[in-house]
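**Q** below is the structure, and that's it, no one-letter string:
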């Protein structure tokens, strides 16, 4: 049998839960279902189970605009974020709309019917849904496969090699020598946490990353929550965080040498004048050419100063039985190697899409306002900011989708399709030099150099464009509702 809903939301992570709330709040006359391939909600926060898993954005911006974050720590651990999501779906009745164990396998649009038909795998059984609008909230990476480079000699290594995306509870590192390969957000989270129990932890990096420390608790926010109504205190703190982040990003882009000097200077203040900051904490690129890593309460620097952890900047020649032999000739002895070497980008969870029988090749399309795709009707995807918290953009995206749905109903139209008017110069979808982006750049849609095809990566601009701006700019409303036949 085929079930019909006005909107099918795919994914029950932060984006999907936020989408469900906005549908209920802004388009309450629309029926919806949330299809989740896993057996519980949470997305990233349910998948990743490695030691110390936490947010790399503060929860005042990673949290929802409609659901204040009320815990003391602004930089929250994974279980706390999952608990927050659980509270949210129960509080707003979203849990009743989620279908777990439904993994999307295909999606096809029919202009004649003005419907998407989506198929899903439910325990080996194929089930079908139709919907007037499809909202993809599946994130941007492959849940089934992380990225690990080909290292020579891995079969010779006597210890265990694990990618943090597939961490299991049986991995024991207490009293053992651990090497974490990588220098991104996952590595800087793992190292100080594992150093609490391991004999020694080495972070092996090919090149350094910019790292900034901030307190895990926001004292001003916690004080305001005690003396002001919760929503007012949350709103003030949220805007404070947004504006400070935007200021930091603007300075980094406009005065990169000054920003670089400041960030590296803060690391030097943490580790002292004798530490080789030039080798281990001075990237060759400018700040925000890749995402800046956040460490709470200087925990990484504390582990380095205590001697429980170290950073080695070198390249791998090969694995050997005792550990890893480096190009410099040095041997890193290890019992456990964690390959925190990145993600595999996978748009739309790798699901095949088609429009009127023609397969959709995402690289042939251009992003519209960072959420829809040229010539693809009645479909939006939630894709957060690269220079700020994911939720800030996903929240605006969900609100904009409900504006479109309401306008379609008011105008009696069944279809909305972004259409380019005139020439739009294509540019890469993501202006990032990070490896995971560059590996997938040819598979991603493009963006343009002008509105509405250009990604702002700026929350305040997007508020004006998505919450208050017009909805007709290069957006085609079509496929009117058929006239109802009169009773004889």
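**A** Thanks, I have the structure now. Quantities reported herein were computed from a predicted structural model and do not represent experimental measurements.

**Q** hey, let's count contacts and neighbours off CA atoms from now on
**A** Noted.

**Q** is residue 132 in a helix, a strand, or coil?
**A** Of the three states, residue 132 takes strand under DSSP: H, G, I helix; E, B strand; the rest coil.

**Q** verify the contact between it and residue 31 for me.
**A** No. Residue 132 is beyond contact range of residue 31, at 10.1 Å (criterion: CA atoms under 8 Å).

**Q** more neighbours, the two?
**A** Taking neighbours as other CA atoms under 10 Å, residue 132 and residue 31 compare with residue 132 leading, 22 against 15.

**Q** if we can go back for a sec, common neighbours of residue 132 and residue 31, please.
**A** 5-7 (CA atoms under 8 Å, 6 or more residues apart in numbering).

**Q** where do the strands of the stretch 201-350 of the chain begin and end?
**A** For the stretch 201-350 of the chain, the strands defined by DSSP state E, counting those that start in this stretch occupy 211-214, 293-296, 309-313, 316-320, 323-326, 331-333, 336-339.

**Q** ok, and what's touching the last one?
**A** Applying CA under 8 Å, 6+ apart, the contact partners of strand 336-339 are 148, 159-164, 173, 176-182.

**Q** among the strands of the stretch 201-350 of the chain, which is nearest residue 283?
**A** Closest to residue 283 of those is strand 211-214 (CA to CA; 10.1 Å).

**Q** and the contacts of that closest one?
**A** Here strand 211-214 has contacts from 263, 266-267, 281, 292-298, using CA under 8 Å, 6+ apart.

**Q** and if you look at stretch 265-279?
**A** Contact partners of stretch 265-279, identified using CA under 8 Å, 6+ apart, comprise 208, 211-212, 264, 281, 298, 301, 305, 313.

**Q** what is the neighbour count of residue 308?
**A** For residue 308, the count of nearby residues is 19 (other CA under 10 Å).

**Q** repeat that for residue 254.
**A** For residue 254, using other CA under 10 Å, the count is 10.

**Q** pasting the second one now:
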């Protein structure tokens, strides 16, 4: 082992769901390894601390968006942002994680030195001061989108006389009482904002270029709440989590295999809310369910605000923004005092950190995912990119558990390099897959920067949690592809070790 140890065994980037989850898993499963978390913000929570727009909530149930080790105890399974922050803060405090967090430090660059088996990571504070920290292993829990620059749809608001707000930068204590609001977009953010603002605003219009498939469900899970009354908390949570994972998996596969049947079911649910004669044009996308994420409408809140006359949905193309609102290409003017641009996010890889190995920049779009958690020929680095068809935390949990297994194996074998080796010969056999066969705008826009994914495991980012969980929890860590070596001149290179093993 190296004579001079790094500052920490593991450096975790980000104190959101992914980072807090990894720290908790380490406390339980890799307690002999030291770690620290660097977080650019002044609070934990990541997405749930950044977004402050009205109604901010999960669009997944908290029995799967919650961690596998920490039961969700609230009555509502579709939780608002403050409740999710309370959950994360309680975990950080009860498990001693908060004392490991360095707030107000943004990671600028990370260079891996193979001869030292350590990452040299540069962080920067708000006042421009830079600090260097070293770690043997780097765990990126920095999310999937750009915190600084959301997607700019290129609208010209120069003539508009009202306020223009992007949900990612919601003004504190913003008063919209009695205002006419147009929300541009039809994704989860827009579907959340519209009913939440409708109670105070004069009227809220959701302006969509293309409809989105929506499904309604109660915010409270009756089965979960019943089980909590008759069973121990952890048992009730485990059963509910299992139920909801199976339901998510079934629903997704049903949508892919029998899309017309699923369309019929979604429309039937909307008509139950809006009436049998309701015109479904604005709720009938030109694509099949789960070719983009479905939008959740908890307790029919969007439909209730539409029935009350406080909200409406309009499908059309924008011609221009005028002084008093939005002119559509049809000629219709949607009057507005406030325009909210819920037009989407911009993807970001590795938290926009300048990642390099021995000074050579890492091009992630040239590397393959390894088990949805590491990257080909890139040592001692793991990442979380959650599921598109299920809750983010499902991936965060199994990735954290797997990396704890990797860390323990390194400790047991006296190795300090863990590298998923993809040789040129093996790479020539790989067939590339469409990493995300989703038509969502943010996915399509970001494909060019995304890592590669193969048609065959383990060189792919799967969208099948049940399969992934079995592989990452029960599969061999030392599988002949993930190689474990020691740093130093006498150690074999990973590809040489692989050949020797063969």
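**A** Thanks, I have it. This structure is a prediction, so every number in the text was calculated from the model and none was measured.

**Q** mind checking the TM-score on these two?
**A** The TM-score (TM-score structural alignment, normalised by the length of the first structure) is 0.96; 480 aligned residues with a CA RMSD of 1.4 Å.

**Q** most neighbours, which of the shared contacts of residue 132 and residue 31 of the first structure?
**A** If you count neighbours using other CA under 10 Å, the busiest of these is residue 7, which has 23 neighbours.

**Q** aligned to residue 174 of the second structure, what sits in the first structure?
**A** Under the alignment (TM-score structural alignment), residue 174 of the second structure pairs with residue 171 of the first structure.

**Q** my bad, residue 383 of the second structure
**A** Per TM-score structural alignment, residue 383 of the second structure is aligned with residue 381.

**Q** go on, residue 484 of the second structure?
**A** When the first structure is aligned by TM-score structural alignment, the residue opposite residue 484 of the second structure is residue 477.

**Q** how much space between its match and residue 398 of the first structure?
**A** Counting by CA to CA, to the nearest Å, the gap from residue 477 of the first structure to residue 398 of the first structure is 19 Å.

**Q** for residue 188 of the first structure, same thing?
**A** 32 Å.

**Q** how many neighbours does residue 155 of the second structure have?
**A** A count of nearby residues for residue 155 of the second structure, using other CA under 10 Å, gives 11.

**Q** name the element it belongs to?
**A** Assigned by DSSP states H and E, residue 155 of the second structure belongs to no helix or strand.

**Q** how about the aligned partner of it in the first structure, nearest residue that isn't a chain neighbour?
**A** If you follow residue 155 of the second structure across to the first structure using TM-score structural alignment, you land on residue 151. Spatial nearest neighbour of residue 151 of the first structure, excluding adjacent residues (CA to CA, 6 or more residues apart in numbering): residue 318 at 6.1 Å.

**Q** quick one, what contacts the counterpart of that neighbour in the second structure?
**A** Counting by TM-score structural alignment, residue 318 of the first structure lines up with residue 320 in the second structure. Applying CA under 8 Å, 6+ apart to residue 320 of the second structure gives the contacts 155-156, 326-328.

**Q** adding neighbour count and distance to residue 418 of the first structure, write the contacts of stretch 265-279 of the first structure out as TSV.
**A** TSV is the format used below for the contacts of stretch 265-279 of the first structure (neighbours: other CA atoms under 10 Å; distance: CA to CA, whole Å):
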residue	neighbour count	distance to residue 418 of the first structure
208	22	41
211	23	39
212	16	39
264	19	44
281	21	44
298	18	46
301	18	48
305	15	54
313	16	47
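
**Q** and those residues, which two are furthest apart?
**A** 298 and 313 (20.1 Å).

**Q** look up the closest residue to the match of residue 484 of the second structure, ignoring the ones flanking it.
**A** In this structure, residue 477 of the first structure finds its nearest non-sequential neighbour in residue 416, 4.7 Å apart by CA to CA, 6+ apart.

**Q** that neighbour contacts residue 478, correct?
**A** Yes. Contact criterion CA under 8 Å: residue 416 of the first structure and residue 478 qualify, at 6.4 Å.

**Q** between the two, which has more neighbouring residues?
**A** Remark: of residue 416 of the first structure and residue 478, residue 416 carries more neighbours, 22 against 17, as counted by other CA under 10 Å.

**Q** quick one: map that one onto the second structure.
**A** Counting by TM-score structural alignment, residue 416 of the first structure lines up with residue 418 in the second structure.

**Q** can you tell me the SS state at its match?
**A** Secondary structure assignment for residue 418 of the second structure (three-state DSSP): strand.

**Q** hang on, it packs against residue 487?
**A** No. Here residue 418 of the second structure lies out of contact with residue 487, judged by CA under 8 Å, at a distance of 10.5 Å.

**Q** neighbours of the spatially closest residue to residue 168 of the second structure that is not a sequence neighbour, just the number please.
**A** Closest residue in space to residue 168 of the second structure, ignoring its immediate chain neighbours: residue 51 at 5.6 Å, by CA to CA, 6+ apart. For residue 51 of the second structure, the neighbour count with other CA under 10 Å is 17.

**Q** residues touching residue 51 of the second structure, list them.
**A** Contact analysis of residue 51 of the second structure by CA under 8 Å, 6+ apart lists 167-170.

**Q** residue 299 of the first structure now?
**A** Neighbouring residues of residue 299 of the first structure by CA under 8 Å, 6+ apart: residue 192.

**Q** counterpart of it in the second structure?
**A** That one, residue 299 of the first structure, aligns with residue 301 by TM-score structural alignment.
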